[in-house]
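1. After the sequence you'll find the predicted model.
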Amino acid sequence: MSLLLQPLVAAGQNGVEMVCADSLICRVYPILAAYVANFPEQCLCPKCLVTADERGNPLTSLMWDPEVTKEILEKRKNGQHPIQFNDNGLCAVYNPFWANLPHADIFLAFTPDLLRQIHKGVFKDHLVKWCLEIVGEDEMDTRFKAMPDYPGLQHFKKCISTMRQWTGTEHKEMQCVFIGLLTGAVPSQVLVLQMHTAKSLNGLESALAVFHTNKDILQELEVCKHFNIPKLHQISHFIKSITLFGSTDSFNTELPEQLHIDFTKDTYRASNKCDYKEQMALWLQCQEAVFLCSSYLDWLSERSQDDLGSDSDAEIEELQSESCSTAPTNTSPTLPIVYVLAKTPAHPQQSVQHLITTHGATMFLPALKSFLHKHMPRNNTVPGPHDQF
C-alpha cells in the first residue's frame, strides 16, 4: 500500500496540473479520501475507540486520531511503553502506509461494506439465523416456497435452510420478501425491524435506535446470547460515512467481486483442472490478445470508412493480414503446442442472441442447419432462435 500510494504524497502537498472537464488546466491536490476494503482488512484498522465488550450497545464512541496514533507508535518504536499502545490494541507497525499522506484520515476513510457487513453479515449470519430459531426451519421454508412469483425477483421454490452457500444477489433477493415472511410468525417486537429505511439518514438512525431498544426480546427467546457483534457496531458509523462520501452503493465490494468470476472462476473452468495455474494465465493472455486484435481490426475498419474510401478493400485486407502475422504470441518456439479439450464447456447453455452479440456469429443458425442437412440428412431436429448451445 505504501508503494501504491507513494505518488499521492507529493501530489497532495504540491499539487499536479490536470485537464478538467471544462478543458481548463487546474492545479489539483489529490488525497486519499475513501478506502474501500473487505471486512477482514477493515478489522485491522478499526474506526473508533469502542472497547471489545461494548460493541453491542448503541454508543457514540470517539474516532481514532491519526496524529495521536502516530505519536503512540513513535514512542513505542523508541523503546517507551505508552499505556495506550496496549489499551488501543495497536500492533508494532511503526510506519503505516497512511502516515505520510497529507490531509488523510484513515479512520474516517473506511467506508461501509454492504456485501460483507449487511448482506452477508448482519442479515445472513445473524438476522436469518435468529428468525429461523423463532419461526422454525420447516415453517420458514414453507413460507419461502409460498411467495408468489414477481418479474425481476428471485423465487425460492426450494428449501433455504439446507443451503450452505449464498451469493450477495441471493441475500438481497431474500431481503425483498423477508418482512412478508415474518408477518404473523414472530412477536411484534421482532418485526419492528421493518422500520429501517434508506430514504433518509434520520430514518437510518431511528431504525438503529429502535433495534437496540427492542433487541432484548431475542435474548429472552434464547436465540441470541449477546450483541457484541463487530458488524452490527459498524452500522453506527454509516451515517458519518454517508455524510462524507455519499450513498453506500458506491462502497459495495460486490462489483469488484464480479471480477473474481471473470478472472478466476471462468478461467479455471476453461482449464482441464490439471496444472491449472499456468493454463489460467495463458488463457487470460489469449483473451487479452484476441480483444486487442479485434479492437485493432475494428479501428482499421473505421479508418477505411473515414480516410481510405470504398475502393481500398485490398489495402485493408493487406493491413489486417500483416497485423495478424506480426502479432506477438505467448507460445515458446522450443515447446510443442498441446491442444487440450476441457471435459465440460466453459460457457454452457448460451443463447443464439448471445452468440451473435458476443462472438459475432451472425450466420450461426443458417450454417448449423446447412451442416445438419449435409451430414445428418435424416435428422428431424431443426435448431431455432430459442434454443441454447
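-> Everything's here; your move.
2. from here on, contacts and neighbour counts on C-alpha atoms
-> Noted.
3. who touches the residue nearest the centre of the chain in this structure?
-> For the chain, Glu254 is the residue whose C-alpha lies nearest the centre (C-alpha atoms, centre = their mean; 2.2 Å). By C-alpha atoms under 8 Å, 6 or more residues apart in numbering, the contact set of Glu254 is Leu115, Gly168.
4. and what of Tyr276?
-> So Tyr276 contacts Tyr268 (C-alpha under 8 Å, 6+ apart).
5. also this one, for the comparison:
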Amino acid sequence: MLEDHLIHECLLIVLKPLMKAAEVRIMMSDLVGNVCHCFTPLTAYIVDTPEVAMLACVRGRTSPFTMALYLQFGDNFWHPDCTCTITLGQLARIKVNPDYLETYFEACADLRLNGMYALFWMDWLLANPSIFLKPELLHHWHKEFYDHNLQWCIVVVGAQELDFWFLILQPTTGYRHFSGRISKLKQVTGRGHRDIQCYIVGLISSAAPRCFVIMIHALMDLHYLVQRPAPGNNLLVCIDQSLSTFHEHKNVILTLGTWMGAKRPIENWHIPKLKLLQSVTSSMWKVGALIQWSADTTEHAHISEIKEPTWQMNNNDY
C-alpha cells in the first residue's frame, strides 16, 4: 500500500500542470508554430495488468474497467463501466481513518478496493479510469497469447510434437526460426510472441480437435483485428463476431483439461486478461486504434536505458 501511495503521490506532483491546463486551458504551439488554447484531458495511460489495477484503485482478481469480479471473468457480455464517480463514491463510504493502514485495507475488502485514498486522477477534470485505462497490445494480447493460448496448444498437441513441428519449419527472412524447444522458451520478447502467432493455427489444425482449433483461430483473428490502424464499424463488428465465436467454443478448454495449474487442470475462468477482451470495441469507440497505445517503446527502454548500461559495468561501486 505504501508503494502504491508513493506512486500516486509522485504522479500527482509531476502531472499537476496538465491537470491545471485541463481545467483552465493553456497556450501551446503545434508542429508548424500555430499557437492556440489547449486543454489536456487524461486520454491514455499505458501500463500492464497489475499497474492498471493499482491505478484504478481495485485489488487483484477484479476488473479495473468494469464492475465484474473474478467469478464473472468468463461472461460473454460487457459489465457496467467502473467510472470515477463509482470509485470515488465507494471511497467516500469508508469511514475508517486511512492512516491506520491495516484497518483501512480491511475496510476496503468488501468493495474490492486496494486501499488507495489519494488517487492522482481524482481531481483531473473528465479523467475516467474506464476511458484512459485500456487494453494494451504487448501485455494484454501478445503476453496473453503466450501465457494462455500457446500453453493450451502445448497441452493438446503435446510439447514434444509441437516443438518438433516448429523445428522443421522452413526459416523465413524477417521471422524467428525456433530451432530449440518452444515449450521451454524463457525471456520471450513481444517480437517472439508475434512470430509464434504467425504459425500456431496452421500447426495445430491437423492434430487438435476441431472445436479447439476454431477457438484458437477466433482468438488469433481478434488479436490481428485489434491491431488495425484505422478501425471502422465493419471492423468492430468482426471483432465482436470473433469474440462471440471464442465464447461459443471456449468450454473445450475445460473439457480437454488444457488449462493446467501446478498439479492439476484448472476448472474456472478466473483470467483477468480474458475479461479485457470484452472491453476492446468500447475502448476503440472512445480512443480510436488501440495499436497507438502500445507499451513496446517504454518496455524497450528497459533494455536500452537500464540493462545495456548495466552490462557495461562491473557491478561494484555503481
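-> That came through, no problem. These numbers were taken from a predicted model, which means no experiment stands behind them.
6. Let me see the TM-score of these two.
-> In this superposition the chains share a TM-score of 0.80, using TM-score structural alignment, normalised by the length of structure 2; 273 aligned residues with a C-alpha RMSD of 2.1 Å.
7. Map the residue nearest to the centre of structure 1 onto structure 2.
-> Here Glu254 of structure 1 is matched to Asp296 in structure 2, going by TM-score structural alignment.
8. likewise Cys286 of structure 1?
-> Matched to structure 2 by TM-score structural alignment, Cys286 of structure 1 sits unpaired.
9. gap between Cys286 of structure 1 and Tyr296 of structure 1?
-> Distance of Cys286 of structure 1 to Tyr296 of structure 1, given as C-alpha to C-alpha, to the nearest Å: 15 Å.
10. got it, and Ile217 of structure 1?
-> For Ile217 of structure 1, the distance to Tyr296 of structure 1 equals 64 Å [C-alpha to C-alpha].
11. cool, and Thr264 of structure 1?
-> Going from Thr264 of structure 1 to Tyr296 of structure 1 by C-alpha to C-alpha gives 26 Å.
12. Could you give the separation of the lengthiest helix in structure 1 from the chain centroid?
-> Secondary structure of structure 1 per DSSP state H: the longest helix is helix 276-303. Relative to its chain's centre, helix 276-303 of structure 1 lies at 25 Å (C-alpha atoms, centre = their mean, to the nearest Å).
13. After it, which helix or strand is next? Please name it.
-> Note on helix 276-303 of structure 1: by DSSP states H and E, the next helix or strand toward the C-terminus is helix 313-325.
14. Could you tell me where the helix or strand just after that following helix falls in structure 2?
-> Remark: after helix 313-325 of structure 1, the chain's next helix or strand is helix 352-359, criterion DSSP H and E. Alignment note (TM-score structural alignment): helix 352-359 of structure 1 is unmatched in structure 2.
15. Check which helices and strands helix 352-359 of structure 1 sits against.
-> Packing partners of helix 352-359 of structure 1 (3 or more C-alpha pairs under 8 Å, 6 or more residues apart in numbering; DSSP states H and E): helix 364-375.
16. picking that back up, now the residue nearest to the centre of structure 1: how far from Asp262 of structure 1?
-> As defined by C-alpha to C-alpha, Glu254 of structure 1 lies at a distance of 13 Å from Asp262 of structure 1.
17. cool, Ser200 of structure 1 as well?
-> Distance from Ser200 of structure 1 to Asp262 of structure 1, counting by C-alpha to C-alpha: 36 Å.
18. just Ile106 of structure 1 next, same as before
-> Separation of Ile106 of structure 1 from Asp262 of structure 1 (C-alpha to C-alpha): 31 Å.
19. Looking at these two, which has the bigger crowd around it?
-> Ile106 (21 against 12; other C-alpha atoms under 10 Å).
20. Just give me the neighbour total for Ile94 of structure 2.
-> Ile94 of structure 2, neighbours per other C-alpha under 10 Å, totals 14.
21. Aligned counterpart of it in structure 1, please.
-> Matched to structure 1 by TM-score structural alignment, Ile94 of structure 2 sits across from Arg76.
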